[in-house]
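**Student:** Sequence first, then the predicted structure, then my questions.
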Amino acid sequence: MIPLSLIDFALVYDGERPRDSFARSVHLAQRAEQLGYERIWYAEHHNMPRIASSSPAVLIAHVGAHTSTIKLGAGGVMLPNHAPLVIAEQFGALEEMYPGRIGLGLGRAPGTDQRTVQALRRSPRSAERFPEDVAELQGYLSGASRIPGVQAVPGSGTEVPLYILGSSLFGAQLAAQLGLPYAFASHFAPQHLDEAIAVYRERYQPSPQHPEPYVIAAVNVTAADTTDRAHEDFAQVRRSRVRSLAARGREISDEQLDELMGSYAGQQVSTMMRYTAIGTADKVHSYLTDFQERTGANELMISLQSPSHEAMLNAMEILSTAWQLPGAAPAR
């Protein structure tokens, strides 16, 4: 069995503060560590009221202090929003705090809307420098800075593992060129999954750290004790996703949401979740096995899609048993 990892969106539910989400993230990571999941990633999102992971480095530091062995990382940091030196210092500090547990996934999208990009004081053209910024960041972390007289302190020589994130051929080509692992965001952008992985493998240039290509493919999972419960949970998740994305933050009634569900915008949201395993342990195991065999992924990054924290924890337990993770309970 290949490793399973988790994406934690640090969701904020109705009536909550972000601190409630952070407490849940700690609980989730502690249980994932016990069950044997490989790593947890936190993604940089801005101006999204229901997602509290706008500062992955801060959240990783908090979760790291309450866990012992599970790997923690950004999935990812949107590098065009930042100076590479600052990211090297942040993740270098994390590596010094939690040696061997930190990873840094890098994306070139802003992770937000254009107005928020302006508020971040970044130019929309910053993404054009993504390859150069990745190389500059590599230099800081390896101790071979590309800018004379400038070192990342902390950060220099920590060799924090880098991963290129993507949902198109651009990221695949860059990861291949740099000899870095590649993570495809198929949990919300499934269109180019097969083509991107093929391009990555075909063009891969071995590096000292990674002589072979390494693919992480993301997939949604809604697992429950019964098939009916799993489909009911997924229906709730789908409605929530349409409400937050298609309604664009507007307060709408249930009747308006019903209309949106069948609209073009609603269907687009559903298309984003094309790769979703729904059902009991056997069904989820079968789906993920087929998905892994088709993609040849070296690791699956799981986005748990459940309507509550309790349902998410249960899904995580079911999945660990289905995949025979080292800390899972014996199958019933």
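**Tutor:** Yep, that arrived.
**Student:** Could you use CA atoms for every contact and neighbour count after this?
**Tutor:** Will do.
**Student:** All the helices of the protein, residue numbers only.
**Tutor:** Listed in chain order, the helices found in the chain under DSSP state H are 18-35, 56-64, 84-97, 114-119, 130-142, 169-178, 193-202, 227-245, 254-261, 264-272, 281-295, 309-322.
**Student:** Compare the ones you listed and report which one is nearest to S5.
**Tutor:** helix 18-35 (8.8 Å; CA to CA).
**Student:** distance of the residue of the chain positioned farthest from its centre from G143?
**Tutor:** Taking CA atoms, centre = their mean as the measure, the residue most remote from the mean C-alpha position of the chain is G149, 34.3 Å away. Per CA to CA, to the nearest Å, G149 is found 12 Å from G143.
**Student:** same check, this time on M273
**Tutor:** When CA to CA is the yardstick, M273 and G143 sit 41 Å from each other.
**Student:** what do you get for H46?
**Tutor:** Here the distance between H46 and G143 works out to 31 Å (CA to CA).
**Student:** How about D258?
**Tutor:** For D258, the distance to G143 - CA to CA - is 55 Å.
**Student:** same deal with G36?
**Tutor:** The gap separating G36 from G143 is 33 Å, by CA to CA.
**Student:** more crowded one of these two?
**Tutor:** G36 (19 against 15; other CA atoms under 10 Å).
**Student:** take the one below as the second:
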Amino acid sequence: MKLSVLDQSVGCAGRPQDESIRNTVALAGHCEALGYERFWLSEHHSLPTIVGTAPEVLMAAIAARTSRIRIGSAGVMLPHYSTFKVAEQFRVLDALAPGRIDLGVGRAPGSDQRTAMLLNPDPRASEMFPQQVRELQAWISGAEMPEGHAGRGVQALPRSATVPQLWMLGSSSYGAQLAGHFGLPYAFAHFITDGEGCAEGLELYRRTFRPGLIAQPHAAICVWALAADTEDEAWRLFATRERARIDRQTGRMGPLLPPEQAVRPYSEAEEAYRRRLRSQAMVGTGEQVVGKLRALADELGIEEVAVITWTWDPQAQRRSYELLAKAAGM
């Protein structure tokens, strides 16, 4: 089982938001030294919990500070943007880190609808997503656009000996089918759905897959996990994530709280959700969490898991990745 990382530059109470961005860059170097396969970055907008708004900019900073680990977007929310401009950006990134760039794309807004309209005022932009994926695949590979296409003869530069690896991201059957149709690698956002629909999405991807960018299906999942030196410490740290997820159920979004401030009385419905969250959580010592990740990977028939970890203390986050790497024998 290969281990990778997904980081979202979370906002933390009592800490400037710009510090979260610098912590992400530092974490990438830390995870490269630990032997992780990839370091992926998400895109969200106008959310106080997640301040990573521009993965392509962060990728450039990380590319300049690393030499081995693959760097990627998970993802670029393609309907917000010009496909051609995204192709150019990732061509530049590939020039900075040849053969190390992953271009993960998604259709979700990564924000509320009002913010999405500010990014692209076309209310039907998401309907163009399949066409955008086709165009992006052509522009990053250097293939020619078909006759009649406005971009025929236009090149996304710079050209080089390598190209970004295109990935399809998703948390529903839509992304799975599209990845299968185009023959793309596929990553399911297990951490968003708490695993719901994951097995079905992966099965649909494999069943509908036809050779395209890759010859055989290649799937990964993104899972939330947290390890600490003791199980008790891991569950103490988990209070931060637990509070954020419960608050989000009722539309309350804010920066992450320290574990000691995260605990509050919960309603009956919130308590039921809390118990379910804990029963499914990948939390414990490094050995315990890696055991759970391996069991899940075996169950789903996958060979790569990207781990996302939220903690208020960045040192606790780094320690979690250290413990997972050690337990996985990296």
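**Tutor:** Perfect, thanks for sending it. Just so it is clear, the model here is predicted, and its values are computed rather than measured.
**Student:** Overlay them and tell me the TM-score.
**Tutor:** The TM-score (TM-score structural alignment, normalised by the length of structure 2) is 0.90; 321 aligned residues with a CA RMSD of 2.5 Å.
**Student:** can you redo the helices of structure 1 as CSV with distance to L11 of structure 1 and mean neighbour count?
**Tutor:** As requested, the helices of structure 1 are exported to CSV (distance: least, CA to CA, whole Å; neighbours: other CA atoms under 10 Å):
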stretch, distance to L11 of structure 1, mean neighbour count
helix 18-35, 6, 18
helix 56-64, 13, 20
helix 84-97, 23, 21
helix 114-119, 20, 12
helix 130-142, 28, 20
helix 169-178, 27, 21
helix 193-202, 26, 18
helix 227-245, 12, 18
helix 254-261, 21, 14
helix 264-272, 18, 16
helix 281-295, 23, 16
helix 309-322, 9, 21
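**Student:** Could I get those in CSV, plus columns for distance to G73 of structure 1?
**Tutor:** Formatted as CSV, the entries for the helices of structure 1 read as follows, by distance: least, CA to CA, whole Å:
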stretch, distance to G73 of structure 1
helix 18-35, 12
helix 56-64, 7
helix 84-97, 9
helix 114-119, 23
helix 130-142, 15
helix 169-178, 18
helix 193-202, 22
helix 227-245, 25
helix 254-261, 34
helix 264-272, 24
helix 281-295, 22
helix 309-322, 19
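**Student:** out of those, nearest to H210 of structure 1?
**Tutor:** Across those, the minimum distance to H210 of structure 1, taken as CA to CA, is reached by helix 169-178, at 9.7 Å.
**Student:** The closest one maps to which residues in structure 2?
**Tutor:** Counterpart in structure 2 of helix 169-178 of structure 1, with TM-score structural alignment as the criterion, is residues 173-182.
**Student:** mean shift of that stretch relative to structure 1?
**Tutor:** Stretch 173-182 of structure 2 differs from its equivalent in structure 1 by a mean of 0.7 Å after superposition (mean CA distance after the TM-score superposition for structure 1).
**Student:** List the contacts of that stretch.
**Tutor:** Outside of stretch 173-182 of structure 2, the residues within contact range by CA atoms under 8 Å, 6 or more residues apart in numbering are 106, 130, 167-170, 185-186, 200-202, 204-213, 217.
**Student:** 7 Å instead, please
**Tutor:** By CA atoms under 7 Å, 6 or more residues apart in numbering, the list of residues contacting stretch 173-182 of structure 2 from outside reads 168-170, 185-186, 201-202, 204-206, 208-210, 212.
**Student:** how far out from the middle of the chain is it?
**Tutor:** Stretch 173-182 of structure 2 sits 17 Å away from the centroid of its parent chain (CA atoms, centre = their mean, to the nearest Å).
**Student:** next one: stretch 111-121 of structure 1
**Tutor:** For stretch 111-121 of structure 1, the distance from its own C-alpha centre to the chain's C-alpha centre is 20 Å (CA atoms, centre = their mean).
**Student:** cool, stretch 288-307 of structure 1 as well?
**Tutor:** Average the C-alpha atoms of stretch 288-307 of structure 1, do the same for its chain, and the two points are 12 Å apart (CA atoms, centre = their mean).
**Student:** Next: stretch 32-44 of structure 1.
**Tutor:** The chain centroid and the centroid of stretch 32-44 of structure 1 are separated by 10 Å, computed with CA atoms, centre = their mean.
**Student:** now stretch 286-297 of structure 1
**Tutor:** Stretch 286-297 of structure 1 has its average C-alpha position 18 Å from the chain's average C-alpha position, going by CA atoms, centre = their mean.
**Student:** Could you state which residue of structure 2 sits nearest its centroid?
**Tutor:** Centre of structure 2 computed as the mean C-alpha position; nearest residue by CA atoms, centre = their mean is A74, 3.7 Å away.
**Student:** you'd agree it is up against L41?
**Tutor:** Yes. With contact taken as CA atoms under 7 Å, A74 of structure 2 and L41 are classed as touching, separated by 5.4 Å.
**Student:** so what's P259 of structure 2 up against?
**Tutor:** With contact set as CA under 7 Å, 6+ apart, P259 of structure 2 has these partners: R236, L237, A239, T240.
**Student:** and if we set it to 6 Å?
**Tutor:** Residues in contact with P259 of structure 2 (CA atoms under 6 Å, 6 or more residues apart in numbering) are L237, A239, T240.
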